[in-house]
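Student: structure for the following, please:
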Amino acid sequence: MAKPSGSRVALLGFGTVGQAVARILCSGEVPQVQLTHIFNRNVDAKRVDWVPASVRWTDVVEDILASDADIVVELVGGLHPAYEWVRSALLAGKSVVTANKQLMAHYGTELLDLARAQGREVRFEASVAGGIPVLRALQEGLAGDRLVEVRGILNGTCNYILSRMQADAVSFGDALAEAQKAGYAEADPTEDLDGADAAAKLAIIAAVGLRRPVRVTDIATRSIRPIEPVDFEYARQLGCTIRQIARASVEDSGAVFAAVRPALVPLSSGFGQNAGSQNLVTVRGVFGGETSFSGHGAGGSPTAVAVVSDVLSVRRAAGEAAPPSEPTPFHIVSGDFVAPHYVRFTVNDKPGILAQVTAAYARYGINIEGVLQLPKFRKDRLPFVTTLEECSESVLDRALAEVAQSDFHVQAPLSLPIFA
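Tutor: All right, here's what the predicted structure looks like:
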């Protein structure tokens, strides 16, 4: 395929990001790329006068698939029908650029294999931390290293909520309401709060950076919902704060670890200092050590810049033969943390509680490092904390399930790993 003098682009979706992409393509700043088609449901309500008259508007996706566009930019989001449309575009001989993290987390390996078979491209920089070119950095800037670990704050909603709870001791519910009012959280924030959003991004980074494709459904997740202001008080006594951390690593045995968890991190660390809706990604290589990337994780304009950059990358790659490849296998994933842990109990205080807790720990071979108890709380709802030496999360869960059978609990224990 000869390198074209100008690439023709069709947009699937004209929401916040789609409009921002169209503005860049219509600005004259990228004359080598021409916007030719815009698809959106209820397209007449979406028309704007700043898009050139030469651009065709449609609400029929088949118009896009049958068009002369070289590149389809998918910005409709979700799994379906985005998957079917992207697959059809590749089969129609078009390259694809997408900002759809769920699509790439669930179907990315299949779509990349199909693109190679068709001699086309799928680019997806904007699907992870839209304002940070982290995937390009992993593929190009760090290509000479063998990356073995990635840790990241990949969800701006959770980071905003936890930052507010840390700064002003507001409740989880109040911090969530603030995030929704500020536009950082959706009306239904389930995917953000419970880790599914970060898990999708982690799956993409693991495939690109660690070269270990994993099924997003195999990534263990835990919610930030049980965290309370008191946890930040206790964390501060330990020189820490709390963040939602997505972590994937390749162990010496070759096993792949991947999980998304709220965790204690040192206040002085990059993760502890990362506040508001900012994203932060740190990767560790065998030869180059640690490298970090930070910036806005989402938003119309930053994501649009990443999308247009991918469009230009596809154009530059036109004419290059894709190497043949076998279907890419998935790797088996473990999500069992081995780390020091923080465990907060909330109890109706009476003699012998600590003895029962320590006895349960002992039965499972778990060593206590310390006990923390602030004096200001009511006895009938008393929070106290045990910090533990390194232990397996699965073993700790079994010990806590046993302790939870006792009648002194006011609510379930909360366990969080402690990261250095």
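Student: make it CA atoms for all contacts and neighbour counts henceforth
Tutor: Noted.
Student: where along the stretch 1-150 of the chain do the helices fall?
Tutor: 16-25, 61-65, 82-91, 101-118, 134-136 (DSSP state H, counting those that start in this stretch).
Student: flag every buried residue along the fourth one.
Tutor: What that stands for is helix 101-118. The neighbour-count check on helix 101-118 (16 or more other CA atoms under 10 Å) flags 101-109, 111-118 as buried.
Student: to check against the first, give me the structure of this:
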Amino acid sequence: MVKIAIMGFGVVGSGVWEVLTKNAASIAKRAGDEIGIKYILDIRDFPDHPAKNLIIKDFDKILNDDEVSIVVETIGGLEPAYTYTKKLLEKGKHVVTSNKELVAKHGPELLRIAKEKNINYFFEAGVGGGIPIIRPLQNCLAGNQITEIAGILNGTTNYILTQMSKYSLSFEEALKQAQEKGYAERNPSNDVDGHDACRKIAILSSIAYSHYVNYVNIYTEGISKVTKEDMEYAEELGCTIKLIAMSKKLDSTTVFARVSPLMILQKSPFANVDDVFNAILVKGDAIGDVMFYGQGAGKLPTASAVVGDIIDIVKHIDKSYVYTWGISGDIKVLNIDETTCRFFVRVKYKDLSKAKDAVSIIFNDCMIVNTHKPIGENEFAFVTHEMKEREFKEKISQLEKLPAIEKVLSIIRYDENI
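Tutor: Purely as a prediction, here's the structure:
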């Protein structure tokens, strides 16, 4: 029997216990050995839980017990998860995690330690929850040169945008509903400000391009400024708005990466990915386009991915599986000002005729949005041609200074090709 420990007994940790307990027989057959949970580390007590006798509060018990060969880290956050994980790897114990923040920040270092100790640091559940994506990128698509990745990587924001689009809710109303359903935290900034999706696209890009893409260098914009009026304009344009995380390998030294709301056509494969579902599109030179779709979060879907990693380690308990980005160094992320895009812009005017003339002059070849119904008061919208972000900022600055324009209400990137 292979003995394991679980650190952190929250939603995901308790889900791992549940899956391992409920499916013990079938998991043993797939793994080639029985898997037994020896410890569950948590600062809380669980007096009514069936696993209450496994609960401990002393990390050193896990660290110093030679019987425990695999440890599941579902604590979340950077500390004490980083310190514990590093000590466990240095001690020669395999570690499986769902902690995308830790992987995005310290992945290269932890992977190097795992390689040196001939053990494994696996994190399939760190991106996409129950959607298998890490292993397919590293194994099934290994024969490809991956050129581009794009996806809806956060279920909370996708749920909010779905409610805004389908039911004309405001951002605040949709967020409150998401919190009531348990999809959003009381402090939802990690999701709605785009940080969660940023870490995930950084991890996926690092694996796909075999170099560390540092998430702090990725331009990240959340959804809190998206309004129901923006959604109405999107509908008039045959579009919808999604939070899209994307990256593209430009050459051997540089990648483009960005997380932001994006206005996309209704025919886009992402347009009908609704509620808490995620979707990830991978482009390879040999395979073409491959789409991964499913529930990106939740107790059991995420636990399923964790258990999959545990099984993989048990099947190859003496083998170290190395992710190449842990040893291949960093790759440059192109500055957002140097990237190109089209932009949807809403403006509030003082003089409609002069405002439209000014927009046409400043944004040459722009498309004024003609709507079938009035949206807002004293406003109109337009879509620019493709231009560099730096150029767009300069033109918007010019527009805002004109007396015919009261203010710019919204700016959302627009892409007909994704």
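Student: picking that back up, in TSV: the helices of the stretch 1-150 of structure 1, plus distance to Arg284 of structure 1.
Tutor: Shown next, in TSV, are those (distance: least, CA to CA, whole Å):
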stretch	distance to Arg284 of structure 1
helix 16-25	31
helix 61-65	41
helix 82-91	32
helix 101-118	22
helix 134-136	13
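Student: among these, which is nearest Thr303 of structure 1?
Tutor: Among those, the nearest to Thr303 of structure 1 by CA to CA is helix 16-25 (6.7 Å).
Student: all helices of the stretch 251-400 of structure 1, in order?
Tutor: Assigned by DSSP H, counting those that start in this stretch, the stretch 251-400 of structure 1 shows helices spanning 270-273, 300-317, 353-363, 393-403.
Student: which among these is found nearest to Asn42 of structure 1?
Tutor: Comparing those against Asn42 of structure 1 with CA to CA, the closest turns out to be helix 300-317 (20.7 Å).
Student: output the contacting helices and strands for the closest one.
Tutor: Applying 3 or more CA pairs under 8 Å, 6 or more residues apart in numbering; DSSP states H and E, one finds that helix 300-317 of structure 1 contacts helix 16-25, strand 95-98, strand 122-123.
Student: on that earlier part again, right, and the helices of the stretch 251-400 of structure 1 - which one's nearest Val256 of structure 1?
Tutor: Here helix 393-403 is closest among the helices of the stretch 251-400 of structure 1 (CA to CA), at 16.1 Å.
Student: now the helix or strand following that closest one on structure 2. Mean distance?
Tutor: Using DSSP states H and E, the helix or strand that directly follows helix 393-403 of structure 1 along the chain is strand 409-417. Compared with structure 2 after fitting, strand 409-417 of structure 1 has a mean deviation of 3.2 Å; criterion: mean CA distance after the TM-score superposition for structure 1.
Student: and strand 409-417 of structure 1, what's buried?
Tutor: For strand 409-417 of structure 1, a neighbour-count test (16+ other CA under 10 Å) marks 409-410, 412-417 as buried.
Student: now these in a markdown table, with distance to Gly130 of structure 1?
Tutor: Formatted as a markdown table, the buried residues of strand 409-417 of structure 1 follow (distance: CA to CA, whole Å):
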| residue | distance to Gly130 of structure 1 |
| --- | --- |
| His409 | 43 |
| Val410 | 42 |
| Ala412 | 36 |
| Pro413 | 36 |
| Leu414 | 32 |
| Ser415 | 31 |
| Leu416 | 28 |
| Pro417 | 28 |
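Student: out of the helices and strands packed on helix 300-317 of structure 1, the one nearest Gly319 of structure 1 is which?
Tutor: Nearest of these to Gly319 of structure 1, taken as CA to CA: strand 95-98 at 12.1 Å.
Student: just checking, what packs against that closest one?
Tutor: Against strand 95-98 of structure 1 (3+ CA pairs under 8 Å, 6+ apart) you get strand 71-74, helix 82-91, strand 122-123, helix 300-317.
Student: out of these, deepest packed?
Tutor: Comparing these by mean neighbour count (mean count of other CA atoms under 10 Å), strand 71-74 ranks first with a mean of 26.
Student: show me what it is packed against.
Tutor: If contacts are counted by 3+ CA pairs under 8 Å, 6+ apart, strand 71-74 of structure 1 sits against strand 7-12, helix 82-91, strand 95-98.
Student: just give me the mean distance for the shortest one relative to structure 2.
Tutor: After superposition onto structure 2, the average distance of strand 95-98 of structure 1 to its aligned residues comes to 0.4 Å, using mean CA distance after the TM-score superposition for structure 1.
Student: count the neighbours of Asn64 of structure 2 for me.
Tutor: 11 (other CA atoms under 10 Å).
Student: now swap in Ile55 of structure 2 and tell me
Tutor: For Ile55 of structure 2, using other CA under 10 Å, the count is 21.
Student: that one pairs with which position in structure 1?
Tutor: Matched by TM-score structural alignment, Ile55 of structure 2 corresponds to Trp57 in structure 1.
Student: and the gap between the closest residue to its match other than its chain neighbours and Ser313 of structure 1?
Tutor: Nearest residue to Trp57 of structure 1, sequence neighbours excluded (CA to CA, 6 or more residues apart in numbering): Ile38, at 4.9 Å. Note on Ile38 of structure 1: its distance to Ser313 of structure 1, by CA to CA, to the nearest Å, is 21 Å.
Student: over to Leu238 of structure 1?
Tutor: Distance of Leu238 of structure 1 to Ser313 of structure 1, given as CA to CA: 46 Å.
Student: what do you get for Leu11 of structure 1?
Tutor: 17 Å.
Student: repeat for Val122 of structure 1
Tutor: 10 Å.
Student: quick revisit: which of the buried residues of strand 409-417 of structure 1 sit farthest apart?
Tutor: Val410 and Pro417 (22.1 Å).
Student: for structure 1, list the residue farthest from the centre, please.
Tutor: Pro351 (44.0 Å; CA atoms, centre = their mean).
Student: Gly130 of structure 2 - nearest residue in space that isn't next to it in sequence?
Tutor: Leaving out its chain neighbours, the residue that sits closest to Gly130 of structure 2 by CA to CA, 6+ apart is Pro301, at 4.2 Å.
Student: structure 1: which residue goes with the one you found?
Tutor: By TM-score structural alignment, Pro301 of structure 2 lines up with Pro302 in structure 1.
Student: that match touches His296, doesn't it?
Tutor: Yes - at 7.3 Å, Pro302 of structure 1 counts as touching His296 under the criterion of CA atoms under 8 Å.
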